[in-house]
Each structure stands twice: as structure tokens, then as C-alpha cells.
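Asks: fold the following, please.
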Amino acid sequence: MFGANQPIIVLNQNIKRESGRKVQVENINAGKTIADVVRTCLGPRAMLKMLMDPMGGICLTNDGNAILREITVQHPAAKSMIEIARTQDEEVGDGTTSVIVLSGDILAAAQPFLAQGMHPTVIIRAYRQALEDMINVLRDEIAIPIDLNNREQVRDIIRSCIGTKFISKWAEMAVDIAEEAVKTVYIEENGRKEIDIKRYAKIEKLPGGRIEDSYVLKGIMLNKDVTHQKMRRRIENPRILLLDCNLEYKKGESMTNVEMMKEEDFSKMLQAEEEFVQKMCEDIIRLKPDVIFTEKGVSDLAQHFLVKAGITAVRRVRKTDNNRIARATGAQIVSRTDELKEEDVGTNCGLFEVKKLGDEYFTFITDCKDPKACTIVLRGASKDILKEIERNLQDAMSVARNIYLEPFVVPGGGAVEMAVSNALTEKSKSITGVEQWPYRAVVQALEVIPRTLTQNCGANIIRTLTALRAKHAAGEKNVGINGDTGELVDMTQLKIWEPLSVKLQTYKTAIETSILLLRIDDIVSGSKKKDKDTNQNAGMSEQSMQE
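Replies: I've put the predicted structure just below:
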């Protein structure tokens, strides 16, 4: 018998509900499955994955984020795992494969404790403590500060990031491009550093030519031609004007049709249009610019007035490209021609030129004084190769950016994971109660990185890891695995480094995601009555056929 105020909960019969231990085990299995997909993509001996998108396009890559972005999964926990690769890529731009592999193993480490009946909250508390200790050990004991003025040291770090990628054959060229691009867009104001490579270091892919022909253009390159064939295609020291308005007659927004009573009305209307366009062009000509870039259209009449004044116009420029031109040339983007002022004109550009490359025309704005924006021109045999090189370069530029923003590095090749694991295993002896077991398990899960590196290069996993543990127990903190040969090497000699910010983000993301998935004890999903509807429709169609 229910009480008067007692709520009655009725679950719809077509809502699926799974709860308890079963959900936790399923989430762990989903995490391990996603980790297994990208496990072979870690290290310099990484295998490539061939991905086909629904449109039939092909993507060849070993970038964890690019692989998981193309995979379609139904399980919600697997979707969370895929999301962390995207987070890692957006935050630091590298370590997307490591974070997935590590997260899969950290989840798996909890499985035996759940099977023994340990409460997930106890495991989570141990995981949080381990994460805090990992961050402290990384910052205080392992991180090495670097001198940003030592160019060779900076180049070594970028080179070690490229070592696992397709572009590693052209490592020197890639390091030059990444370093130059990041230095170009680097801005320091009031003690605050800003390196916006996504917005101001644009990559333009031109199929054809050799990969060695790629370079950084200290200026802007657009896939655009001038609007009129009589306009100049080469101007030295141009005065540049940027607009985001139409250079054509403004149509009435609410006025859809016009009624004319006399013949003269039509000619008056045409005259009004012409005067309007002429007024806009006069406002522009008054400032004597050489080149105009507008995000909207340029009418034939406006082109006529501009050609007479010797002004070159480029239309329908993307907003992002216009922002980069503004940053490179010192021009201001203006929305109305009647508000144009002398300070809106950009004069920092040394050369404006339109060239034909292959079948298309490209506009170049080069020789800028301190441009703070650049274009990376990539050449290569095919579009697939160019896409992979672009992904690799984005990673290299992100690593360079991380170093300039936080100049600390840690040894690569699994050395840092082994050092952290060794330090925290000692600390775990001082922890009392049942929490010490999950704490120790998550610390040992870090060994998945050196283990996967060993596995991917075909070395003996058990022997190599045992020898590596022994080296670290003896105090050799910088010893890691050579990803090409599987031998134990001092990473300072091999010059394999990783930025501290990438490692910190990897550990934080992997452990926080594992905690999030372990806290789930219920999955409820509502599904439509598909079967019932299908049967009804089938019955109706059969009846109509009989009639």
C-alpha cells in the first residue's frame, strides 16, 4: 500500500536500463577496445591506419585524433574516450595516441578491484591522489628547464616530436618550418605571451612538386585573382585597404518589388544606383589605395571606377584571410566606405603579386615588416600525402608553441613514465588502508607506454621492461626505450624530449576520464517502438493491396 504523498515511479517499457557492476565492466571494456584500435600507432615504428569516410575519401594516418574522429561508435563510454583525443589535440596538439592508450590501461587497472567488491569511490580517491602526486613528481623532480635562446635545444625537441610521424624523413625541413612559423606569430604584450597558430599560421596545400619545395611565406597567400583583367597584378610597397562590405548597389531588405508609373522613373532608379556606387568608389579613391580586399562582392560598375583610378580589387576573401592580411599589413578592416580614415590603410607590405601556379591564380602579399602572420606552402605528390603532412606539421607547431609558452621538458621514450612509476611505487608504501592497492595499480599502469613502444618495434617485452625497471631502481631516471631498435638508451644522449605541458595534459586527461567512467553505475536510454510501428505499417500496406 503506497502512502498518500509517496511518489510512484513508472519506467516506460521501451526504456532500456542497465546498472551496477555490469555497466562498470562494460565501460572498462569499451575503453580498452578504443585503446586497442590506436595501440599500434605509438612510437617511431608505428603502423598507419587507412580510413574511408562515407564520401569515399581515404585518409592514411597514425595520428590518434585523426583515426578516432573517423570512427563511428554507439557505446557512450567509447564516445567519451574518443572525445579525450580531441581535447588533447585542442589543448596541446600532441600526445593523442598516448592519452588513449594510457586511459585504456588505467581503466583496466580498476577491473580486479571492482570484481573483489571494492567500492568505486575508494578506487577514485586513490586515482585522484595518484594524479596529484604524478604532477608534483613531474614538476619538481623530472622536468628540466630549457633556454629558449639555445636554438639547437629547441630544434631537438621539435625533431623528437616529428620522429614518430610520416614527415620524419624530411625532419630538418619540418623543424625549420614549425620553428619559423611559431616565431613569426609569437607576440608578447604586457608580460602575456600569445601564439595563435590556428588563426595566423595558415597551411596552403598545393599538389605537385616535391615535399622539399615546401616553405614558410612571411606574408599571406590566397587562392584568388584580381576582379578585372586590366587591374595591376604586381605592385611594390602597396597601400592596402580591407573592407567587409559590398561594393555594389544596396538592395532594400524589405522592399521586394517597385511600381513605376512613368518611363523616367526607371532611368531615375538606374541613376540613383550609379550615383550610390560612384559615391562608395569616391570614398575609397580619396585615400589613394593601391589594392582593395573585400569579403563581399564588387559590381561591374565599381570595377570600372576602380580601374580608372588604377586600383586593384580582390573580392570574396574569407573572414579568416582578411584578419591575417590585417595583422600582416597593419590595415584595419572597415565596414562602411564613408567611415574610411588614413590610419585604416595598411603600408607594412613590400610586394603585392598575383602568380599562376598550375591552373590557378594565387595572390601573394610578401616582404612585410614584422608580419605576425604567415602562410605555410606545402608541396607534395598527392592530396592524401599533403593532408598527412599538414597533420604532422600542426603537431610540430603545437610542440614549438608549448615550449615557448612553458619552457620545460621531460625525457621521452617511456623514460618519464618509468621514472614517475618508480617514484610513486616507493611513496605507495607509506599509504595505509585499502587505497594503497588501486594507487599502486594506477602507478603501474603508466608502464603501458614503454611496454607499447617495445611491442611496436618487435623487441622482447618482458626482458626489456625488467631491465628498464632495474635501471630506474638504480637511479638512472633518463633511461628509456629506443623506439626503432627496442634497446635501452639514455634519452639525453639520443636527444628525445617531450614538452612538460604535453605530459601533464596527458596524465590529467587520462586519469580524469577514467574517474568519470568509473563513477557511472547506470545507463538509461530511451528507444522508440520501432518493431511495433514496422508491424503496423506492414499490416496497413497488406490491407490496402487487398482492397
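Asks: from now on I want contacts and neighbour counts done on CA atoms only, so please keep to that.
Replies: OK.
Asks: contacting residues for the residue lying closest to residue 317 once chain neighbours are set aside?
Replies: Nearest non-adjacent residue to residue 317, counting by Cα to Cα, 6 or more residues apart in numbering: residue 295, 4.6 Å away. Applying Cα atoms under 8 Å, 6 or more residues apart in numbering to residue 295 gives the contacts 243-246, 315-319, 322.
Asks: let's go with 6 Å and repeat that
Replies: 244, 316-317 (Cα atoms under 6 Å, 6 or more residues apart in numbering).
Asks: so of those residues, which ones are in helices?
Replies: Among these, no residue falls in helices (DSSP state H).
Asks: make a PyMOL selection of the buried ones in these.
Replies: For the buried members of the contacts of residue 295, the matching PyMOL selection, counting by 16 or more other Cα atoms under 10 Å, is:
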select buried, resi 244+317
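Asks: also this sequence, please, to line up against the first:
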Amino acid sequence: MQAPVLVLNQNAKRESGRRAQLTNIAAARAVSDIIRTTLGPRAMLKMILDAMGNIVLTNDGNAILREIDVSHPAAKSMIELSRTQDEEVGDGTTSVTVLAGEILTLCETFLNRNIHPTVIVSALFNALDDAVVFAEELAITVDLTNDEQILQLIRSCIGTKYVTRHDDLIVNIAFKAVNVVRVDIDGTVVIDIKNFAKVEKIPGGELSDSRVLSGVMFNKDVTNAKMRRRIENPRIILLDCPLEYRKAESTTNVEITEEKDWKRLLEIEEEYVMALCDKLLEFKPDLIVTEKGVSDLALHVLGKQNVSVIRRLRKTDNTRIAKASGAIIVSRVEELKESDVGVGAGLFEVSKIGDEYFSFITECKNPKACTILLRGGSKDVLMEVERNLQDAMAVTRNILTNPKMVPGGGAIEMAVSNRLHAKSKTITGVSQYPYRAVAEALEVIPRTLAENCGGKVIRVMTALRAKHSGAKDTENKDCSFWGIDGLKGVAADMREIGIWEPLIVKTQTMKTAVEAAGMLLRIDDIVSGLSKRKDAGGAQGGAPEEE
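Replies: Below you'll find the model as predicted:
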């Protein structure tokens, strides 16, 4: 049997060899330049018109790149870097793109000198391994019993964000929310922010009115106006099955010859619903929450017994209620047990905020889920506050799971760069040049911080290099903690101004940036099976064909 042969369309675009690598580097540099000005506390904002016609104002790297529409595959790969960084550690989304772009820019020179991409990539990964080791050697262990130290670390990480004016409020909210959802399993800390720390944004009021609820809230009201809207110490039953007569899934034909048969059919439905209600009432519930529908008969019966009912709740909200109240979600009413009833909540209350009703289940004894209620003047402000809060919670999670910190303000990058420069002198052959390129690329972080402050970049960077080149200064102090003061644009000791960052964020930034650069440098062929449009209009068949 003849092997299949790939036949490209005559109009298919193709770039190969050196040209493919250079265009990839140009695309990566273009993406990097877009968000370079959003790094640091003096960051500029970007105004983005998204696909829905809404305007987004932000300096969050991931939020900016997520809205950008690009067609070049290398540019798309760079945008994915920011998303990967955000999912892994929640911070450093701008730094990773800027660093990857700088590494690729420096490697362009080596390609022009005909150094093989494999040699370049090998040297980059050797430099990465050493950089991670050097960063870990410079790290300081965080005292998890010292809340003030943790709060200061979170505060320094959101100092570049829009909410820096309200940093105390945001830091305390993030710290409290993460500690609520924190679970220790066999000595391992598990913190699931995405599923169990929900943010509810309600326009109106002041940002200072924002708070963390010791429980959950959701945008639902009780089903019947006569049901109780405030219950203290409620007994809660959670269901994901309907409280109504379930029709057969397949088509069922019923032939009725007499009127009494029709009445009997209705009676069977009523008896089924009554049996469900009787089973539920055996457990003396105060509140029943279900993800499905509830029939009018069930509402009437339960309402007469002073039971409040909420129906058609989202699965995620139901799961959070279970975590907060200690209830267990039941799939069949017949399987309900006393241990499934939640008794951990202190208060159920329905309140009207603005034009909508919200249900609150709060004052929980040991909640493992929480809701963060954000108030603000407008939707745009709330969206940006939420992005900043998510970063703060991610930083808090990183500290609690990996309690090590390094100096911020570009200090750790300069210290690692200095060590890589020193080690590159011991390497022989052409691989020393790409190795040294990683050291030079790391300097882009402090340099960009100085640029965004409007400072004298050359003078500041020269002073910073001089500090790091001598391991000790005249007073015999360690100078590896010197970086850029992002507010003043001058070299400063990060210990004195209290700028720290989690080690895991910095190591992940270096790993992601170098690995992405290596991947793009190894590409030597870009093939597109999409055909160009003919002048006469219309498109030819675009996909490659197989014989």
C-alpha cells in the first residue's frame, strides 16, 4: 500500500528556514512591546475594545493579551504564555511576555551568525537550570505564623495594580478569603480559589463596603412570597433532583376510555409529589435548595409547613453552599439521611440590593467556601478590582503553599543575571553566548521599571549593575537585594522599602519564558494550508489534500 503523500495547494503560504525563525522573533517582539509599558507601579493603562463592543481599561497583562486578535501563530503562542502564567501562579503575566520577547530578540543575533538553533536552545535551557538554582539560593523563608509579614508580601505584589490606593482593604479580603477555603489534607495545603471563593460584583456604594462573607450569597429569592426570608440556624437540604412528577423519557401513549381514569392519572402524579414532600418533611428542614424545578403542589405543601424553597440554582453555587453549611447534595430524595442535612449555617436571609434580591447563607461555623462581595461606582471599576483581587488571592495561595520569597523591583533578576554572567566565563565554545544572553535578558525587568518611571535609565542601570557586581558594599551589606524603586525610578534596597515577591512566581516566569523562546527557535517551517482569495472573489478549497 502506497504511503499517503501531503500535497499542498499551489497558493498555500510557506515560510521555512531562517526566514521562519526571524518572522517568529519579530512577531514575539511585537507582542512583547504592546504590554511593556504596563509593568510596574507607574504602569500605563490600555484601552481595549473587545469583541462584544465593550471597553476594557486595564494594565493586567493577561487581560490585555486575552482581548488581542492576532493571526501570526508565533504571536498566538506568546499570548498563550500569559494565560499559562496566570493559570499556574496568577501573577507575573506581563513579566513573562516581556522576558520571552527580550530573549528572542537577543537570540536573533546568533541566528544571523549562523549558530545552529539546537545549540542556542541547549544553552538557554542550561542557563534556565542555573537561574532557578540561583533564585532558590537567594530566597528567604516566610514565617507563616506571622500574618503581618504575609500581608506585607501580598501588599507589595499588588502595588502595581489599579487598587493600590485601597491596598489594605484588598490585601485583607484576599488573605481572609484564601484562609477560609484553605484545606489541609495529610499535611498538604490545598487551596481551590476558582471554585470556592466566588466574587459577586454589585455596582453602587463604595469600594470600602466590600467584604468577605463567612458563607455564600447568590442571586436568588425564595419561590413563594409567603415563605420565610430570614431563618436563624436553618436546617438545610440540598438537592440536584426535581420536586415534581417526572415524565417518562421515552414517548408513552396512554389510552383513556373513562373519565375516572384521567382523574386517577392526576392522582398518581399528586401522590408521587406528596410522597417526596413527606420524605423531606421527616427531617424537619427550614430551607430546601434544588438545582431543578419544583411543582406548584410541592411549593404549597412545603410552604404550609413553613419551609422556604429555592429552585433552579446553579451547580457551582449549590456546591459552595454544601461546603459552607456542611450539607451533602442528594440526587434522590429517597436516599436522604440525617447526616446529609446541613446545620453549620447561622443565618439565612434574603436582602434586596439595588433592584435584585440576593440570598445570604452566613455566620457559618466552619465554612470551606466563601463569597467576596465587591461594591463600586461602575462596572468598569468593579471588573478591574476583581482582576486585581484574583491576583492578590493567587499570591496568597502561592505563599501558603510555597512559603519562600525573593526581593522584588527587579532585584532577583539582577542578582541571578550577575551570577549567570560570572558562570558564563567558565563555559567554552559558542554556547557561552546564548547562555550569557539569558543573563542580559533578565535585565529587561529592572530596565523596563526604570523606563516606565521616566527615570534616567542608563545612569540607574549602571548604578544597579555596580551594586550587584560587588557582592558586598562599603558597609559590608549584601547588595543582592538592590533593585528599582518603581515609584521613584532609582536604585534602592528592597528590604528597606518592603518590596517582596513569591519565589514560585519568579521561577515560573523564567521557566515559561525560556521554554517558550526555545520552542519558537526550533521552528524552521511554517506551512499554511489556507489558500489566498482569488481576485474574482471566493476562496479555493483550503485544506491540504492527501493521496
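Asks: ok so, going back, any idea what the residue nearest to residue 317 of the first structure aligns with in the second structure?
Replies: In the second structure, the residue equivalent to residue 295 of the first structure is residue 291, according to TM-score structural alignment.
Asks: look up how far residue 495 of the first structure lies from the spatially most distant residue from the centre of the first structure.
Replies: Distance from the centre of the first structure peaks at residue 262, with 61.3 Å (Cα atoms, centre = their mean). Taking Cα to Cα, to the nearest Å as the measure, residue 262 of the first structure falls 84 Å from residue 495 of the first structure.
Asks: now swap in residue 157 of the first structure and tell me
Replies: 8 Å.
Asks: now the end-to-end length of stretch 155-174 of the first structure.
Replies: 10 Å.
Asks: Provide the aligned range in the second structure for it.
Replies: Going by TM-score structural alignment: stretch 155-174 of the first structure matches residues 151-170.
Asks: for residue 405 of the first structure, which non-adjacent residue is closest in space?
Replies: residue 193 (6.8 Å).
Asks: what is the aligned counterpart of that neighbour in the second structure?
Replies: In the second structure, residue 193 of the first structure lands on residue 189 (TM-score structural alignment).
Asks: now do residue 394 of the first structure
Replies: For residue 394 of the first structure, the residue aligned by TM-score structural alignment is residue 390.
Asks: mind checking the SS state of that match?
Replies: helix (DSSP: H, G, I helix; E, B strand; the rest coil).
Asks: returning to that earlier point: surely the residue nearest to residue 405 of the first structure is within a strand?
Replies: Yes - according to three-state DSSP, residue 193 of the first structure belongs to a strand.
Asks: tell me how many other residues crowd it.
Replies: 12 (other Cα atoms under 10 Å).
Asks: gap between residue 445 of the second structure and residue 242 of the second structure?
Replies: Distance of residue 445 of the second structure to residue 242 of the second structure, given as Cα to Cα: 56 Å.
Asks: on the three-state scheme, residue 353 of the first structure is what?
Replies: Residue 353 of the first structure is classified as strand under three-state DSSP.
Asks: quick one: what's aligned to it in the second structure?
Replies: Residue 353 of the first structure maps onto residue 349 in the second structure, by TM-score structural alignment.
Asks: likewise for residue 407 of the first structure?
Replies: Match for residue 407 of the first structure (TM-score structural alignment): residue 403.
Asks: where along the stretch 151-300 of the first structure do the strands fall?
Replies: 186-189, 192-195, 201-207, 215-217, 220-222, 234-236, 240-243, 291-294 (DSSP state E, counting those that start in this stretch).
Asks: would you tell me which one of the ones you listed is buried the most?
Replies: Most buried of the strands of the stretch 151-300 of the first structure by mean neighbour count (mean count of other Cα atoms under 10 Å) is strand 240-243; its value is a mean of 26.
Asks: the second structure: matching residues for that strand?
Replies: Going by TM-score structural alignment: strand 240-243 of the first structure matches residues 236-239.
Asks: superposed on the first structure, what's the mean shift for the matching stretch?
Replies: Mean deviation of stretch 236-239 of the second structure relative to the first structure after superposition (mean Cα distance after the TM-score superposition for the first structure): 0.4 Å.
Asks: show me how far that stretch is from its chain's centre.
Replies: 30 Å (Cα atoms, centre = their mean, to the nearest Å).
Asks: follow-up on the earlier one: okay if I get the strands of the stretch 151-300 of the first structure as CSV plus distance to residue 398 of the first structure?
Replies: Compiled in CSV, those are given as follows (distance: least, Cα to Cα, whole Å):
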stretch, distance to residue 398 of the first structure
strand 186-189, 12
strand 192-195, 9
strand 201-207, 11
strand 215-217, 16
strand 220-222, 20
strand 234-236, 34
strand 240-243, 30
strand 291-294, 30
